[in-house]
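Undergrad: build the 3D model from these lines:
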Amino acid sequence: MYRPNFTITNKILNHIADISASREVILNAPLLPKWEVKLRKEAILKMTHHSTSIEGNRLTMEEVNRLLRGEDIAAWEKDKKEVLGYVKVLEYIDNLGEKCADNITEDIILEIHRLNTRGILTDSEAGHYRKVEVAVVNGLGKVTFQPPEASQVPALMHDFVAWLNSKEAKELYPVLMSGIAHYEFVRIHPFVDGNGRTARALATLILYLRGFDTKRFFALDDYYNEERSRYYAALQTVDQETINISQWLEYFMEGVAVSMGRVKQAILDLSVDLHLKEQRGQIYLNDRQMKILKYLQTNPRITISEIQKMFDKKISRDTANRDLKPLLENKLVKRIGKGRAIYYELV
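TA: Alright, predicted model coming up:
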């Protein structure tokens, strides 16, 4: 059976600490269902855009968003099919996560690949292990990685999946297991194309099944797409003789820590103070009202004139007062002073 070769370094431990701290905030933050839906939609958009973009998809985030809303866009058919295929993959693995499937099977991996590449690869290639030799080349056409021979793929995948379902793997920290699976899948390169998207979907599925990303707010791919060259360089740090993946795991864990930190900050921006949890869960605030509360979290007070100027487009005094009204009625903020000296602060 496959056994990963790695060392738990201080960097990995530090990233685990950061990830765990962010996750705690994310899982316990008081959010309206409306805001939870918004964050989930944003995560789907980011995962879809970044995971396809890493491999050269030319659609922008806005074009992906329009495509997901059902709009037709002027773009290459292959790019559109990759994006729509990845959305189907995310729906599929989300359903598996909801069902709390115990094990990851080869059939699940094959289905992820089939959904990823349907209409792009032939029927004999989509959802089927490769029967030809492949090589990973850089932009200059130079071979940077030579995956195992096609004849070895079925046995390698059998051993890999056996490890995924082993007690040893399930005792690992979920993000560590996810990073190991990501690398080993890419190393085997079991398909003629679509290996990267399938690897990242598999890594996300592991987090779902291990109960790590229960709220589905987390996009695994955004950090790796921001510096694509670093992502590929990290994959290539692994010595193919020893297959020691410690450096890769340091990079992978760093990416998760940064991405989780961003989600944590977004949630803190929406959550206001924890002591307002009960009231906050029963009222709807617009974006301007959220910005006012966020400002008051780090500033002692705010005036009407300051509220008018704090947005990209200056708002009227009447609008500022209308925004304040529900905050006052729900005892989120209080009015201090009289006349021109009035200001507002958190309750």
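Undergrad: can we go C-alpha only for contacts and neighbour counts from here?
TA: OK.
Undergrad: in the longest helix that the chain contains, what's buried?
TA: In the chain, taking DSSP state H as the definition, the longest helix is helix 246-271. Buried residues in helix 246-271, counted by 16 or more other CA atoms under 10 Å: 246-261, 263-264, 267-271.
Undergrad: swap in stretch 206-221?
TA: 206-210, 212-214, 216-221.
Undergrad: in JSON lines, list those along with secondary structure.
TA: Shown next, in JSON lines, are these (DSSP: H, G, I helix; E, B strand; the rest coil):
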{"residue": "I206", "secondary structure": "helix"}
{"residue": "L207", "secondary structure": "helix"}
{"residue": "Y208", "secondary structure": "helix"}
{"residue": "L209", "secondary structure": "helix"}
{"residue": "R210", "secondary structure": "coil"}
{"residue": "F212", "secondary structure": "coil"}
{"residue": "D213", "secondary structure": "coil"}
{"residue": "T214", "secondary structure": "coil"}
{"residue": "R216", "secondary structure": "coil"}
{"residue": "F217", "secondary structure": "coil"}
{"residue": "F218", "secondary structure": "coil"}
{"residue": "A219", "secondary structure": "coil"}
{"residue": "L220", "secondary structure": "coil"}
{"residue": "D221", "secondary structure": "coil"}
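Undergrad: this one as well, want them side by side:
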Amino acid sequence: MGIFPAFHAVKIAYAANIPHNHRMKRGEYTYIWQADDWPNWRYDLARLAEPMAAASRAQGVLLGRLADVGMALRNEASLVALTEDVINTSEIEGEHLNVASVRSSIARRLGVDIGGLAPVDRHVEGVVDMELDATGHCRVPVSKERFFGWHAALFPTGYAGLSRINVAAWRDDARGPMQVVSGPIGRQRVHFEAPPAERLEFEMTRFIDWLNADTSEPPLIKAALGHLWFVTLHPFDDGNGRIARAIGDLLLARADGSPQRFYSLSAQIQRERKAYYDILERTQKSSLEVTEWLAWFLAMLQRAVDQAQHTLDKVLAKMRFWQRVAGKPMNERQVKVLNRLLDGLDSKLTSSKWAAIAKCSADTALRDIHELLEHGVLRKSAAGGRSTSYELNDVLER
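TA: Coordinates of the predicted model:
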């Protein structure tokens, strides 16, 4: 099942009865997996020295800040990063998960108290299971069975959308070669064609051996190569992008020396998705000299870590807020809604929004709000509108 989500066009694309080498000419090849020396990756380590050092420095600064805070704050920062990762790895594929359900699922596993859990969603649980297994057990050897477990977790019903797929098994190409395409039916553009299915057992064994081996590549380079290599093999009917990003997270966790995640690679790829698909397509249609891909990946990784600094700022601000209002009496509803406000409410806080979040009546919502106005925790927003809205009373800035 091939998808090129930047175009949001088609989900499945098999080219029946077209031989996999149909575009090849004598002495030429179309995709990197068709090269005679596949998969002997080549890159200019001297050119990559600076972006690799910059990414490592960014990681060091972030981890240094986290070393100075308590376990509770580190867990909160990890919860935010993992929630971002799970939400965005699915959004890249055009699937929108419920944020509250994802956050609750991760909080439950991390043992973080978030003041009430959202209902369990089987699909959400599967994505969370995969991500936490990849990062939390990053030192555990990878195996075919582990990949199959991840795949089964992503597709618990055996369907991707309305299409039945092979779950916990390599694709079989029964409907033709696996292609990544975009565009309307009849005018599709082929961005990539994966290796034929009969090669997958050998190819994946070789890839898994490389993942588990103590190889010569610097750890950040190995993370970038692992992502590229897996997504080039495209071994499953669907879910290849999500599993490739999980492999990247696993290798980055090994590189960090910590199973806790404090930055989200998937969130950064989502922010830069057009550039990501452009560089991926150029790389897969080029040679095994992949310096350009590695340089882009390292720069993107640095931006992901830099973005995590802003996330940590919010976590610390949230901590300071609760320290400041610690002496003020609040009920569970007020705590729940204030936490939503601190986490970044996606719309204005009105009494009706309060009632929806707290699952209470309009009268109870107004009573809760008026108490917080009297305590100086909230104030009326100066922004205009047909209904009164409320905001934090500059508590975070003091």
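Undergrad: TM-score, when you put one on top of the other?
TA: The TM-score (TM-score structural alignment, normalised by the length of the first structure) is 0.69; 280 aligned residues with a CA RMSD of 3.5 Å.
Undergrad: just the element for the counterpart of L82 of the second structure in the first structure, please.
TA: Under the alignment by TM-score structural alignment, L82 of the second structure pairs with I44 in the first structure. Assigned by DSSP states H and E, I44 of the first structure belongs to helix 33-54.
Undergrad: distance from the chain centre to that helix, please.
TA: 7 Å (CA atoms, centre = their mean, to the nearest Å).
Undergrad: helix or strand right after the longest helix of the first structure?
TA: Downstream of helix 246-271 of the first structure (by DSSP H and E), the next one is helix 277-280.
Undergrad: show me where the stretch 51-200 of the second structure has strands.
TA: 159-160, 163-164, 179-182, 189-193 (DSSP state E, counting those that start in this stretch).
Undergrad: out of the ones you listed, which is the most enclosed?
TA: strand 179-182 (a mean of 24; mean count of other CA atoms under 10 Å).
Undergrad: that strand packs against which elements?
TA: In terms of contacts (3 or more CA pairs under 8 Å, 6 or more residues apart in numbering; DSSP states H and E), strand 179-182 of the second structure is packed against strand 189-193.
Undergrad: how about the strand it packs on, aligned to which bit of the first structure?
TA: Against the first structure, strand 189-193 of the second structure falls on residues 142-146 (TM-score structural alignment).
Undergrad: before we move on, what about stretch 246-253 of the second structure?
TA: Under TM-score structural alignment, the match for stretch 246-253 of the second structure is residues 201-208.
Undergrad: can you give the distance of that stretch from its chain's centre?
TA: That offset, for stretch 201-208 of the first structure, works out to 10 Å (CA atoms, centre = their mean).
Undergrad: and what of stretch 156-172 of the first structure?
TA: Relative to where its chain is centred, stretch 156-172 of the first structure has its mean C-alpha point 23 Å off (CA atoms, centre = their mean).
Undergrad: and the end-to-end length of that stretch?
TA: Distance across stretch 156-172 of the first structure, first residue to last, is 21 Å (CA to CA, to the nearest Å).
Undergrad: can you check stretch 147-160 of the second structure too?
TA: 17 Å.
Undergrad: in it, which residues are buried?
TA: So stretch 147-160 of the second structure, judged by 16+ other CA under 10 Å, has buried residues 147-155, 158, 160.
Undergrad: could you do stretch 12-21 of the first structure as well?
TA: For stretch 12-21 of the first structure, a neighbour-count test (16+ other CA under 10 Å) marks 12, 15-16, 18-19 as buried.
Undergrad: quick one: contacts of it?
TA: 249-250, 253-254, 256-257, 260-261 (CA atoms under 8 Å, 6 or more residues apart in numbering).
Undergrad: go on, stretch 73-87 of the first structure?
TA: So stretch 73-87 of the first structure is contacted by 44, 48-49, 52, 57-59, 63-64, 66-68, 115-120, 197 (CA under 8 Å, 6+ apart).
Undergrad: what do you get if the cut-off is 10 Å, keeping everything else the same?
TA: Identification of contacts with stretch 73-87 of the first structure by CA atoms under 10 Å, 6 or more residues apart in numbering yields 44-45, 47-53, 56-59, 63-64, 66-68, 72, 88-89, 91-92, 112-120, 194, 197-198, 201.
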